[in-house]
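S.K.: With the sequence up front, the predicted model follows.
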Amino acid sequence: MKQAFSGFSPQTAEFFLGLAVNNNKEYFESHKAGFEQHVLAPLVALARDLAPHMQLIDPAFETRPVQGKAIARLRRDTRFTRDKAPYRTNLWLGYRRPSERNSMCLGFFFDVSAFSVSWGMGMYGPYRPLMEEVRGHILQKPRKFTALVRGKDFIKRFELEGEKYRRPVLREGGEEVLDWCNRKYAALVHDQPLDASAFSPALGQAVKDDFILLAPLYRLLRGMPPIRIKD
């Protein structure tokens, strides 16, 4: 029987803290069981719970709950980086279209580390062609866009992140439109400590509720028609 998400645990933080100090294969192999039980298993369960909703938000999303698909691999690709540490000290779920690379995508994410959990929707980093597409969809429906991001739940739950241009790309428009359109990339992020609030099924419900809340904005930014997604 597939296990439903029941939360993380203090051992989740312990694993990542230990790996940060001993980032080598020997340490990981000796603590692999802890990784599988306290990090990977909860992420798999969360990914399974979220998958039906994510497929409704965007049928093109990769939702298979395995590493290398919806779940990131703990092992890093160090071929083209100066940092040769073999393992990540965080792990995440990522919902994106397979045609888009991680660094050049618009999608949803959930991240867990030794100190925090975070989740949200947006772009991973600067990628001009995608941001131009996003900007175009915002400018096609500025009133609808503004109504979504002005919602009290949006303001309460998420922080807008993303590097701004030194010189504005757009000089005329509403405050929210200008704030988004004058960035190199944009993402809405909710962040909280990895504490007792993350050690129960309530965390999974909060993530699901927030992803459903973000769905209309995601579809607008993609130029997709609106749909109703039930909890």
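M.R.: On my side now, so go ahead.
S.K.: C-alpha from now on. contacts and neighbour counts both.
M.R.: Noted.
S.K.: which ones are touching the most centrally placed residue in the chain?
M.R.: What sits nearest the mean C-alpha location of the chain, by Cα atoms, centre = their mean, is residue 109, with 1.5 Å. The contact partners of residue 109, taken as Cα atoms under 8 Å, 6 or more residues apart in numbering, are 92-95, 119-121.
S.K.: Comparison target, given below:
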Amino acid sequence: MSDFINPIKQSLFDFLSELKLNNNRDWFADNKHRYISDVRDPLLEFIYHFGEPLGQISPHFIADSRPNGGSLFRIYRDVRFSKNKEPYKTNAGVHFRHIDGKNVHAPGFYLHLEPRSCFAGCGVWRPDGVALKQIRDEIVDNPQNWMDIVSEKNFQNTFDFHGEKLKRPPKGYDSEHPQIEDLKRKSFIVLSNLKEDQITSPEFPVIFTEILKSSSPFV
């Protein structure tokens, strides 16, 4: 059932807002208990309970509520090769990836929580060359099936495409193909914007479930 009690509260956004203003190790150490109680644990609870409605949408995606290595992204940034040395992410992310996937590039459903910038995402982000070619070839071989999915009314009313595109047609594909603009995509992801009061409302598990249902043929 998708009508479980929503554990996500306004305190999650309060913590992330304060973290953005105090993105340093000393502040985080003093407030780590808040991260655990207001961000990590509620999201792990959400992930755990969302396993059932996710399985009803598709049995091929995972809701893994482990605190490490599961569906919840780490709060710690990898700053080794980044000019931005802030140690913590100022958003919380949840990735319900495909059962055969091993990283963020796997097909999946995504929940992004950030003050004034929340959304649900679906699809494949920056797939490797082999997977990207498979997607493009599927569009070329079955163009009507692709158009039926992306032109469906509920899908169009719910989602917008995002992600980088090539400036020129990809090598090996007809530049005159009717779906050439889609074939230029480097990622096949769609986003649906959410408001904070939606996410903290008792109805959010149902709201999120319905969004993912709208995208399931695409994913």
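M.R.: That came through, no problem. Bear in mind the structure is a predicted one, so any value in this text is a computation, not a measurement.
S.K.: and the strand or helix carrying the residue nearest to the centre of the first structure, how far from the second structure on average?
M.R.: Taking DSSP states H and E as the definition, residue 109 of the first structure sits inside strand 106-113. For strand 106-113 of the first structure, the mean deviation from the second structure after alignment is 1.1 Å (mean Cα distance after the TM-score superposition for the first structure).
S.K.: following that strand, which helix or strand comes up?
M.R.: Immediately after strand 106-113 of the first structure, counting by DSSP H and E, sits strand 116-123.
S.K.: by contact count, what packs against the helix or strand just after that following strand?
M.R.: Per DSSP H and E, the first helix or strand lying C-terminal to strand 116-123 of the first structure is helix 128-140. With contacts defined as 3 or more Cα pairs under 8 Å, 6 or more residues apart in numbering; DSSP states H and E, helix 128-140 of the first structure has these neighbours: helix 175-181, helix 202-222.
S.K.: how about those helices in a markdown table, adding mean neighbour count and distance to residue 50 of the first structure?
M.R.: Output for these, formatted as a markdown table (neighbours: other Cα atoms under 10 Å; distance: least, Cα to Cα, whole Å):
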| stretch | mean neighbour count | distance to residue 50 of the first structure |
| --- | --- | --- |
| helix 175-181 | 17 | 27 |
| helix 202-222 | 19 | 6 |
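S.K.: and residue 161 of the first structure, which of the ones you listed is closest to it?
M.R.: The minimum distance between residue 161 of the first structure and these falls on helix 175-181, with 9.3 Å, by Cα to Cα.
S.K.: Residues in contact with the closest one: which ones?
M.R.: In contact with helix 175-181 of the first structure (Cα under 8 Å, 6+ apart) are residues 135, 138-139, 142, 145-146, 149, 169-172, 186.
S.K.: Restricted to buried residues, select the residues you listed in PyMOL.
M.R.: In PyMOL, this line selects whichever of those come out buried by 16 or more other Cα atoms under 10 Å:
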select buried, resi 135+138+139+142+145+146+149+186
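S.K.: Among the contacts of helix 175-181 of the first structure, find me the one that's closest to residue 21 of the first structure.
M.R.: Nearest to residue 21 of the first structure among those: residue 186, at 32.4 Å, using Cα to Cα.
S.K.: That closest one pairs with which position in the second structure?
M.R.: Taking TM-score structural alignment for the superposition, residue 186 of the first structure sits opposite residue 188 in the second structure.
S.K.: which non-adjacent residue is nearest that match?
M.R.: Excluding the flanking residues, the one nearest residue 188 of the second structure by Cα to Cα, 6 or more residues apart in numbering is residue 124, at 5.2 Å.
S.K.: What helix or strand is residue 14 of the second structure located in?
M.R.: Using DSSP H and E, residue 14 of the second structure falls in helix 10-21.
S.K.: Just the buried residues of that helix, please?
M.R.: For helix 10-21 of the second structure, by 16+ other Cα under 10 Å, it's 12-13, 15-17, 19.
S.K.: For residue 163 of the first structure, grab the count of nearby residues.
M.R.: Using other Cα atoms under 10 Å, the number of residues around residue 163 of the first structure comes to 12.
S.K.: Residue 218 of the second structure and residue 135 of the second structure, how far apart?
M.R.: 11 Å (Cα to Cα, to the nearest Å).
S.K.: Likewise for residue 97 of the second structure?
M.R.: When residue 97 of the second structure is compared with residue 135 of the second structure (using Cα to Cα), they lie 17 Å apart.
S.K.: Among those two, which residue is more densely surrounded?
M.R.: Under the neighbour definition other Cα under 10 Å, residue 97 of the second structure and residue 135 were set side by side, and residue 97 has more, 26 against 16.
S.K.: thought that one was touching residue 106?
M.R.: Yes: between residue 97 of the second structure and residue 106 there is a contact at 6.0 Å, judged by Cα atoms under 8 Å.
S.K.: about what we covered before: in JSON lines: the helices and strands packed on helix 128-140 of the first structure, plus distance to residue 25 of the first structure.
M.R.: Formatted as JSON lines, these follow (distance: least, Cα to Cα, whole Å):
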{"stretch": "helix 175-181", "distance to residue 25 of the first structure": "42"}
{"stretch": "helix 202-222", "distance to residue 25 of the first structure": "31"}
